[in-house]
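Visitor: What follows is a predicted structure for the sequence shown.
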Amino acid sequence: MIVVMRSGATDQEIDHMIQQVEELGLKANVLRGTERTVIAAIGDERVNGVQTLESSPGVESVMPVLAPYKLASREAHDATSVVTAGSLSVGGKQVGVMAGPCSVESEEQLMTVAKAVKAAGATALRGGAFKPRTSPYSFQGMKEDGLKLLAAARDETGLAVVTEVIAPDDVDLVGEYADVLQIGARNMQNYRLLEACGRSHRAVLLKRGPSATIDEMLLAAEYILDGGNPNVMLCERGIRTFEAHTRFTLPLATVPYLQQKTHLPVIIDPSHGTGHTSLVPAMAKAAIAAGADGIIVEVHPDPEHAMSDGYQSLRCEQFEEMMQQCRRVAEAVDRTV
C-alpha cells in the first residue's frame, strides 16, 4: 500500500503519517519526489485501521500496490529515479557509461584503461577485484590489492568506481573503495548479499541472472530497497537460451518493459550479452536507441593477453570509436553521452 501525500505537505505531516503507519505494524519507506512524497507501507494490509490513514492531515490518497515488488514498482514511485555516485549519474537525460577491464590485473593495465575511457567520455570505471569464476582454477582477482588500484585510478581520473562484491562479509570492505557495488549475475538471488547491500550507503548495480525472469530480478532489487538503500540500478546482461551464436541472448525489449514497470534506471551490458568484441558496439548503440539509461562495457589495452573475458573486450581505440557512434545515436533519441 502507498500513502500519497499532498503537494506541499509539511515535514510534520509526513512524520505523523510515518508514525501512524508504524503504529499499525507496517514498515514505512519514504520516497521523496520533486512534487510529492510517497510513503510505502509494507506488511499485511489487512490490519485494522488502514482505512483511517486517508483522513490524516496532508494525505492525498491511499492506494494498494498490486505488483509484488512494492518499492521498485512505478505504482509507488512514478518518476524515474536518478542514481548518482561520484562522476556517475543514471536515470536522467545523460546516458551513463561504465567502462574498464573485466579484471584488475596490474597498475599499468588499469591506469592505461582508466585514462583512455575517461578521455573517450566514460562516466565511471568498471573493474573486477573479486572475480567469481566458473572454474576454481581460473584467475580469481587481486582482491583488496585490486580495490586499492581502483581507488588510485579514481584519484587519478575522477571516475567513479564500479566493482563486484561477491559475499555479504565483503560489502563493507568493497564499500570503502568503490562508489558502486556490483552484484553479478551468479549472485542475483544471493539473498544475504542483497540484504547486506541494502544496508550499505553505496549505490548498487544489480545484474540479471542468466536464467532469471524479469519479476525475479525486480524482487531481488526489492530486497535491497527494503533494506533502506534506494540507489539501485538494474542491469540486463543477457539470458541463457538455446541459441549458441552469442555467449548469451541479449533481449533489448527488457529496456522499455522494465521502464514501464519500475522507476529504477536500466543498464545494458553488451559485452556479456554478446561475448564477441565485434558485436559490442552495435548492441551498445541499439541499447541507447532502445532507451537504456546506461551501458557497461569491457575495455582492455591488450585483449589477447587478458586474464579474463578478452574475447569480448574492446581495445581502447575501439571504445573511443564506439563512443563517437553512441553520441550520434543518443542525440537522435534526445539523450546525451
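Guide: Great, that's in hand.
Visitor: C-alpha only now, for contacts and for neighbours.
Guide: Fine.
Visitor: Not counting stretch 259-269 itself, show me its contacts.
Guide: 72-74, 77-83, 90-91, 232-238, 255, 258, 284, 287, 292-297 (CA atoms under 8 Å, 6 or more residues apart in numbering).
Visitor: filter the residues you listed to the buried ones?
Guide: 72-74, 77, 80-83, 90-91, 232-238, 255, 258, 284, 287, 292-297 (16 or more other CA atoms under 10 Å).
Visitor: want to compare, so here's the second one:
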Amino acid sequence: MELLASRKKHPQNTIVNIGKVHFGDGNLTAIAGPCTIESKEQLFAIAEAVKASGADLLRGGAYKPRTSPYTFRGLGPKGLEYLLEAGQKTGLPVVSEIMEIADIPLFKDVDLIQVGAKNMQNYPLLEALGKLDKPVLLKRGSGNTIEELLYSAEYILSNGNPNVILCERGIRTFEPMTRNTFDINAIPLLKELSHLPVVADPSHGTGISSIVTPVTHAAIASGCDGIMVEVHNDPACALCDGQQAVDLNGFAQLMLGAREYEKIRCIYNNPL
C-alpha cells in the first residue's frame, strides 16, 4: 500500500496555505518567536522585531512539555490569548504547540497547530487533528526514524486533513556537545520521498545559539521549505531554552543571510 504522504502517490508538491503565507511553493517561509510565552510585554516586543526582520509567522509556546516538572511550562490559555493578540497586532499568522486532545477547542483561532517531538507518536492526538480543517506542523521525535515520521503524518492525512508540514529538529546521537544532531540528510530525503513541505528547526536541532545561523543557512541550501527559529529579547534571562535562542539583532542578521541563500538556491534550481 502506497502511503498518502508518498511522492509516488502524489507526485506534485503539496502547498499548505495559511492566509497569504505558503509552505511548499518553492519560496522560503520563516517562523520565529520565543520558545515560551513569558508575558504579554515580552511577546509583543519579540513579535514586532521578528516581523521587521522578515518573519512570516509568529511562534510562541503556551504549553511546554518539559523534561522536569519543576521548570516553567508555559502560561496555558493566557499565553494563547497573548499570542492571538500579538498576531492580530502584527498581522502575522500564529503557531503554537498542542499537547492533548482536550485542548483542541482552545486552538480554534491558532493558524498552525504544532505537534512537538514528544507527541509525534501520540496517535489519538494525531487522529483528532486529522479531523480538523487546520494545518498541522509535525515535528520529528528525537529518537524517531524518517519512516516513523512519515507514518505519523499518515495518521493525520488518513483522517482527512491534507495540510501537514513536516519538521526536522534534530535527533539524539552519541554526540554530547550539542543538544541534538541536526539531521541535514533528512531534508532532501523527505523532499524526495514525500510531497509534504519540510521545515527545519535549527534551534532545537543544535541547542546552541551561536551555531543556529550557519545551520539555518545549511538547511536552506539543502532544500527546506521553511525555517523555525527561537528568538528572545533577552536570552540570558529566558525561562525556557535561552541557550538556543538568538537575540533580536541575531535574528535580523540570520534573515539577511537566509534571503541571500534563498536567492542562490533559486538560481541553482532554475539555471538559464
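Guide: Now that the structure is in, tell me what you want to look at. Just so it is clear, the model here is predicted, and its values are computed rather than measured.
Visitor: Overlay the chains and give the TM-score.
Guide: The TM-score (TM-score structural alignment, normalised by the length of structure 2) is 0.96; 267 aligned residues with a CA RMSD of 1.0 Å.
Visitor: follow-up on the earlier one: restricted to helices, list the buried ones among the contacts of stretch 259-269 of structure 1.
Guide: 255, 258, 284, 287 (DSSP state H).
Visitor: from these, which two are the most distant?
Guide: 258 and 284 (17.6 Å; CA to CA).
Visitor: thinking again about what came up before, please narrow the buried ones among the contacts of stretch 259-269 of structure 1 to those residing in strands.
Guide: 83, 90, 232-236, 294-297 (DSSP state E).
Visitor: where exactly do the helices run in structure 2?
Guide: Under DSSP H, structure 2 gives helices at 40-52, 77-90, 123-130, 146-157, 186-193, 202-206, 209-221, 248-269.
Visitor: out of the ones you listed, which comes closest to residue 66 of structure 2?
Guide: Across these, closest to residue 66 of structure 2 is helix 202-206 (CA to CA), at 13.3 Å.
Visitor: Mind giving me the packing neighbours of whichever strand or helix holds residue 13 of structure 1?
Guide: Residue 13 of structure 1 belongs to helix 11-23 when elements are defined using DSSP states H and E. On a contact count with 3 or more CA pairs under 8 Å, 6 or more residues apart in numbering; DSSP states H and E, helix 11-23 of structure 1 meets strand 27-32.
Visitor: In structure 2, point out the residues matching the strand it packs on.
Guide: Under TM-score structural alignment, there is no match for strand 27-32 of structure 1 anywhere in structure 2.
Visitor: Switch the ones in strands among the buried ones among the contacts of stretch 259-269 of structure 1 over to JSON lines; also include distance to residue 267 of structure 1.
Guide: What follows is these, written out as JSON lines (distance: CA to CA, whole Å):
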{"residue": "83", "distance to residue 267 of structure 1": "12"}
{"residue": "90", "distance to residue 267 of structure 1": "9"}
{"residue": "232", "distance to residue 267 of structure 1": "11"}
{"residue": "233", "distance to residue 267 of structure 1": "7"}
{"residue": "234", "distance to residue 267 of structure 1": "6"}
{"residue": "235", "distance to residue 267 of structure 1": "4"}
{"residue": "236", "distance to residue 267 of structure 1": "6"}
{"residue": "294", "distance to residue 267 of structure 1": "5"}
{"residue": "295", "distance to residue 267 of structure 1": "5"}
{"residue": "296", "distance to residue 267 of structure 1": "7"}
{"residue": "297", "distance to residue 267 of structure 1": "11"}
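Visitor: Pick the one among the residues you listed closest to residue 211 of structure 1.
Guide: Set against residue 211 of structure 1, the nearest of these by CA to CA is residue 236 (11.6 Å).
Visitor: since we're on the closest residue to that closest one other than its chain neighbours, how many residues are nearby?
Guide: Nearest in space to residue 236 of structure 1, with sequence neighbours left out and distances taken as CA to CA, 6 or more residues apart in numbering, is residue 268 at 5.1 Å. The number of residues packed near residue 268 of structure 1 is 30, by other CA atoms under 10 Å.
Visitor: Which position in structure 2 pairs with residue 310 of structure 1?
Guide: With TM-score structural alignment as the criterion, residue 310 of structure 1 matches residue 242.
Visitor: For the nearest residue to its match once chain neighbours are set aside, list the residues it contacts.
Guide: Nearest residue to residue 242 of structure 2, sequence neighbours excluded (CA to CA, 6+ apart): residue 235, at 4.5 Å. Counting by CA under 8 Å, 6+ apart, residue 235 of structure 2 touches 242-243, 245-247.
Visitor: Please list all residues in contact with the counterpart of residue 198 of structure 1 in structure 2.
Guide: In structure 2, the residue matched to residue 198 of structure 1 (TM-score structural alignment) is residue 130. By CA under 8 Å, 6+ apart, residue 130 of structure 2 lies in contact with 155-161.
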